[in-house]
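Colleague: pasting the sequence and the predicted model now:
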Amino acid sequence: MNTVRVLLSVAINFAWPLFQMDVKNAFLHGDLEEEVYMKLPPGHSQAGDKDMVCKLHKSIYGLKQSPRVWYAKLSSVLENVGFRRSNVDSSLFIRIGSTGKLVVLIYVDDLIVTGDNLPKIHSLKQYLRNKFALKDLGILKYFLGIELAHSSKGLFLNQRKYAFDLLQKAEMSACKPTRTPLDTNLKLDIQGEPLTNLSYYQRMVGKLIYLTITRPDISYAVSIVSQFMHSPTTTHLKIVHRILRYLKGSIGRGILMKKNNHTTIIGYTDADWVGNSIDRKSTTGFCTFVGGNLVNWKSKKQSVVARSSADAKYRAMASTACELIWLKGLLGDLGFSHTQPMSMFCDNQAAMHIASNHVFHERTKHIEVDCPYVRTQVQSNIIDTHYKRSYDQLADIFTKSLASIRFQRILDKLGSINPFDPA
C-alpha cells in the first residue's frame, strides 16, 4: 500500500491520469476453448521429450503455485515492451523513454496504469488486451477497498464503505460516537475476564488493521489492541468498541492529496518513552510526506526496553531513516532523483546530537548496533535532522492518546479530513 500512496502522490503532483484495469489469464483459469497442455516439470523421467506433455484437467488458479506462474507471465509480458521491475518494489514496473514515463502497479490481476503520455497508455492497454482477457475500468475510483474521489482540490482517499460494513458486522451501526479513538486516561492492563469468543475479537482487530491504510487517526489505537490478539480480555474488547464508536462519528474521514508541484521527502519521528505500563517498552511513531502529501505512517511498540528517552527516540529515528531511504529509492526508480538531503524532524535534541556525533561514549554504548545507521545517513548528507518542539510534532498522534483539540489539530496538518463533518 505504500507504493500505491506514493504513486498517487506523484500522479497528482504532475497531473498524470490514473487508470485501472482487470486482467484475466485464461491459462490460469483453464477457460480456453481448446485443450490446454503443460510442459513436463523439471526432473521428470521424460522431461526432455518435446512430444510428451501434461494435459490440464483442472484450473490451477486456486493452487499455491498459481500466483508465481501468473506473476512470471505478466511480468514477462511487460518486460517484452520495455518495462523494468522496480528495485524496491517487485509489483511496480516502470518504462522511461524519450516520449515520457509509463508506470504499471500490479496487485494479482488488478493493474493501475499512469504516466505522462496518454497515447502510450492507450497503446499499452491495447497490447495487454491482445495478450489477456482485459477489462478496462477507466479512471481509478475504487481499488482494494479504497475509494478515490477526484476534484479540483486534489485526490481524496477513504474507506467509507469498508468502515460502514465493519460497523454493521459488529452490530454497532446505531452506537453513540466519540471524538477520539482512545481515552486520554487509558492505562493498559492484562487483568480482566478472558473473552469466550476469541475469533470475534481477532476478526474485528484484523479489519481495523486494514482500515489504517487511509486512517492514520486510528493507527495508535489499533496497534494497542493488536498486541492482545492471542489472549484478549473484556477490557481490551471495550477499547475495540471505543474505536468503533469513533469510526461512527468519522466514517467518511480520509486523506486528501494536493498538487504541490514537487516531490520533496520529509519525515516526522517520535517515541513515547516507557509508555506501555505492562512491559515498560516504548512506542515508535513516524509519518512521511512526499510532495507535501502524507504517504506513510506507523505506530509500533519497540522490541527492547529503552533506558532513556534519547535511546527510545533514537531507535525511532532509525526506523524513520529506513523508511526515508526506501522512499528515495522508489522515487529514483520513478525518475525523480533527489540530491538535497531529506529532512527528518525530531523533538529530542539529545537523540539528534547522538546522530551527528562521531564518537560513541559510555552513555550510548547500550544502543544496538543497527541504530548507528542514522548517523551514517546523516554523515553521508542523505538525511538532515531538524529540531521540532513537541507541540508541533506531527508524529505525536502515533505514540500516545491525545485530547480531542490537539488530536484534531494534528489530523488537519496531516491532511486527514472528513468531508461529511458539518463543521
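Modeller: Right, received. Where do you want to start?
Colleague: going forward, measure contacts between C-alpha atoms and count neighbours the same way
Modeller: Noted.
Colleague: so what's residue 264 up against?
Modeller: For residue 264, the contact set (CA atoms under 8 Å, 6 or more residues apart in numbering) comprises 289-292, 338, 342.
Colleague: tell me where the stretch 301-423 of the chain has strands.
Modeller: Using DSSP state E, counting those that start in this stretch, the strands found in the stretch 301-423 of the chain span residues 342-346, 383-387, 416-417.
Colleague: quick one: neighbours of residue 91, just the number.
Modeller: Residue 91 has 17 neighbours, counted by other CA atoms under 10 Å.
Colleague: and the helices in this protein?
Modeller: 2-13, 26-29, 66-79, 118-131, 160-169, 198-211, 219-225, 234-249, 309-333, 349-356, 373-379, 404-414 (DSSP state H).
Colleague: closest to residue 299 out of the ones you listed?
Modeller: Nearest to residue 299, of all the helices of the chain, is helix 219-225, at 5.5 Å by CA to CA.
Colleague: next up, a second structure to put side by side with the first:
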Amino acid sequence: MFSPLAMTKFIRIMLPIAAWYDYEIWQMDVKTAFLNDFIEEDIYMDQPEGFMVVGEEQKVCHLQRSIYGLKQASRSWNIHFDEVIWGYDFVKNDLDHCVYNKISRGSVVFLVLYVDDILLIGNNIKMLGDTKAWLSTQFSMKDLDEASYIIGIKIFRDRSKRILGMTQNSYVEKILKRYQACAGEAHWTAVKTILKYLRRTKDVFLVYGGGELILEGFSDANFQSDDDDAKSQLGFVFKLNGGVVVWKSSKQDTTAKSTTEVEYIAASEAAKKVVWIKNCIQELGVVLSIAESIIIFCDNNGAIPQAKELRSHHRSKYIFRRYHLHGEMLGRYDVRMD
C-alpha cells in the first residue's frame, strides 16, 4: 500500500504563481506523522526487546495504531490527514490529491502535503497563521517559518523583485559523493559523463520572475537520432512566469519517415501535457490569464499547417490517429501553434 505524494511538477507550477503574486510561502513539519492513526487490519508483533511483560514473554502485541515500518503506515497517515484537514474547510484538488485550498473573501491558502512536509502558500498572513495554529492542535508540528527546502530543492526569494529561484545543489552533491566513494571501474566508465554533467551544472537555478504569468510551450524533435532502430527523440518544455515548470525528453515509440512527422508527434505530446497544466492552473483559481490561448512554438514549417488544418496526403497518411489529437485540441482547448 502506498501514500499519494504531491507531484513535484505541480509544486513547480504553484511556486511561480506564488512569486508573481508575492504570496507567503511557509513550511511546517509533522513530527512522527505515521503514528497518528489507528489501523483497520489485524496485525500482531513480537513484544519489543526491553519492554516484555514478565511472565508473558510468549505473548505477542495486537497493534491498535500505525507504526513506522508497516506497509499500511503511509497510506493510513494520508487518509487520516485528509479527514482532519477536511474538517477545517479545506478542499482537495481534483488533479493532485495532496494539494488543498481554502478560499474566503478574496483570501486564499494552499496547503501542499509531501509525506510529512507541509507547504502553506497564501496571501493573508492572519489566515495562514490561523491554519498553522489549527494544525498544531491536531498534530505535533514543527514550525519552519519561511520555506527554504522542500523535497531536496532549495528555495531562494527576492521579494522586492518578485523573483524565486530553485536549485538541487545539495541533492546533487550527495549523489556525487555517494557514487564517487564506492564506484568500481565498470561503474565509473558507465556514469563518468553523467557525473561530469551534474558537477558542472549543480549550481544552475530554475528562476521565476520578470516574465508574464502566461503559459507557453516549446516542442522539438531530433529526427532518427538512434542509429540502432532509426527512432527519433522528442522533447518539450513549458514556461510560466519566465521559468520552466514542466519538461520531457523521450524516444518516440514509432519510426517516423520525415522531420515533419517527428515534429508533429512532438507537438502532439506537448499538446496533451498542456491540457493537464492548464487544468492544474485553473483548479487553483487565481490565474485569470490562463483563460487565454496557450501557444506551443514549433520550428517546422510542415508540422504547423498540418496541426492547424488536419489533412491527409501521401506524406502524412502514415501518422497514427492518436497523434492527430493535437489538431483537435487547437479548437477544443484554445491551444495555438506557431
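Modeller: Everything's here; your move. All values reported here derive from a predicted model rather than from experimental measurement.
Colleague: drop anything exposed from the contacts of residue 264 of structure 1.
Modeller: The neighbour count (16 or more other CA atoms under 10 Å) marks 289-292, 342 as buried among the contacts of residue 264 of structure 1.
Colleague: what about the aligned residue in structure 1 for residue 266 of structure 2, how many neighbours?
Modeller: Under the alignment (TM-score structural alignment), residue 266 of structure 2 pairs with residue 316 of structure 1. A count of neighbours around residue 316 of structure 1, defined by other CA under 10 Å, yields 27.
Colleague: my guess is residue 316 of structure 1 meets residue 269, correct?
Modeller: Yes - applying CA atoms under 8 Å, one finds residue 316 of structure 1 in contact with residue 269, separated by 6.3 Å.
Colleague: where do the contact lists of the two overlap?
Modeller: Residues within reach of residue 316 of structure 1 and of residue 269 at once, by CA under 8 Å, 6+ apart, are 284-286.
Colleague: mark which of the residues you listed are buried, thanks.
Modeller: Those of these that meet the buried threshold are 284-286, by 16+ other CA under 10 Å.
Colleague: let's see which of those end up in strands.
Modeller: 284-286 (DSSP state E).
Colleague: reformat these as CSV; add distance to residue 206 of structure 1.
Modeller: CSV is the format used below for those (distance: CA to CA, whole Å):
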residue, distance to residue 206 of structure 1
284, 21
285, 20
286, 21
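Colleague: closest one to residue 365 of structure 1 out of those residues, please.
Modeller: For these, the nearest to residue 365 of structure 1 is residue 284 (20.6 Å; CA to CA).
Colleague: residue 80 of structure 2 maps to what in structure 1?
Modeller: Aligned partner of residue 80 of structure 2 by TM-score structural alignment: residue 73.
Colleague: ok, its match to residue 121 of structure 1 distance?
Modeller: Distance, residue 73 of structure 1 to residue 121 of structure 1, by CA to CA, to the nearest Å: 20 Å.
Colleague: the more surrounded of these two?
Modeller: Neighbours of residue 73 of structure 1 and residue 121, each counted by other CA under 10 Å, are more numerous for residue 121; the result is 21 against 13.
Colleague: contacting residues around the counterpart of that one in structure 2?
Modeller: Matched by TM-score structural alignment, residue 121 of structure 1 corresponds to residue 128 in structure 2. Contact partners of residue 128 of structure 2, counting by CA under 8 Å, 6+ apart, are 109, 120-122.
Colleague: ok, now residue 35 of structure 2?
Modeller: Residue 35 of structure 2 sits next to 65-68, 73, 77 when contact means CA under 8 Å, 6+ apart.
Colleague: 6 Å - rerun?
Modeller: Residues near residue 35 of structure 2 by CA atoms under 6 Å, 6 or more residues apart in numbering: 66-67.
Colleague: quick check: the corresponding residue of structure 2 for residue 64 of structure 1 vs residue 240 of structure 2, distance?
Modeller: Under the alignment (TM-score structural alignment), residue 64 of structure 1 pairs with residue 71 in structure 2. Taking CA to CA as the measure, residue 71 of structure 2 falls 38 Å from residue 240 of structure 2.
Colleague: excluding chain neighbours, what is closest to residue 234 of structure 2?
Modeller: Excluding the flanking residues, the one nearest residue 234 of structure 2 by CA to CA, 6 or more residues apart in numbering is residue 221, at 4.2 Å.
Colleague: then residue 333 of structure 1?
Modeller: Distance criterion CA to CA, 6+ apart; nearest residue to residue 333 of structure 1, sequence neighbours excluded, is residue 86 at 6.1 Å.
Colleague: if I look at the counterpart of that neighbour in structure 2, how far off is residue 165 of structure 2?
Modeller: Using TM-score structural alignment, the partner of residue 86 of structure 1 in structure 2 is residue 93. Residue 93 of structure 2 is 25 Å from residue 165 of structure 2, where distance means CA to CA.
Colleague: same question for residue 29 of structure 2.
Modeller: Applying CA to CA, the value for residue 29 of structure 2 to residue 165 of structure 2 is 22 Å.
Colleague: one more: residue 22 of structure 2?
Modeller: Counting by CA to CA - residue 22 of structure 2 and residue 165 of structure 2 are separated by 13 Å.
Colleague: equivalent analysis for residue 95 of structure 2, please.
Modeller: Distance from residue 95 of structure 2 to residue 165 of structure 2, by CA to CA: 25 Å.
Colleague: who's more crowded, those two?
Modeller: In this view residue 95 of structure 2 and residue 165 are compared by other CA under 10 Å, and residue 165 has more residues nearby, 20 against 14.
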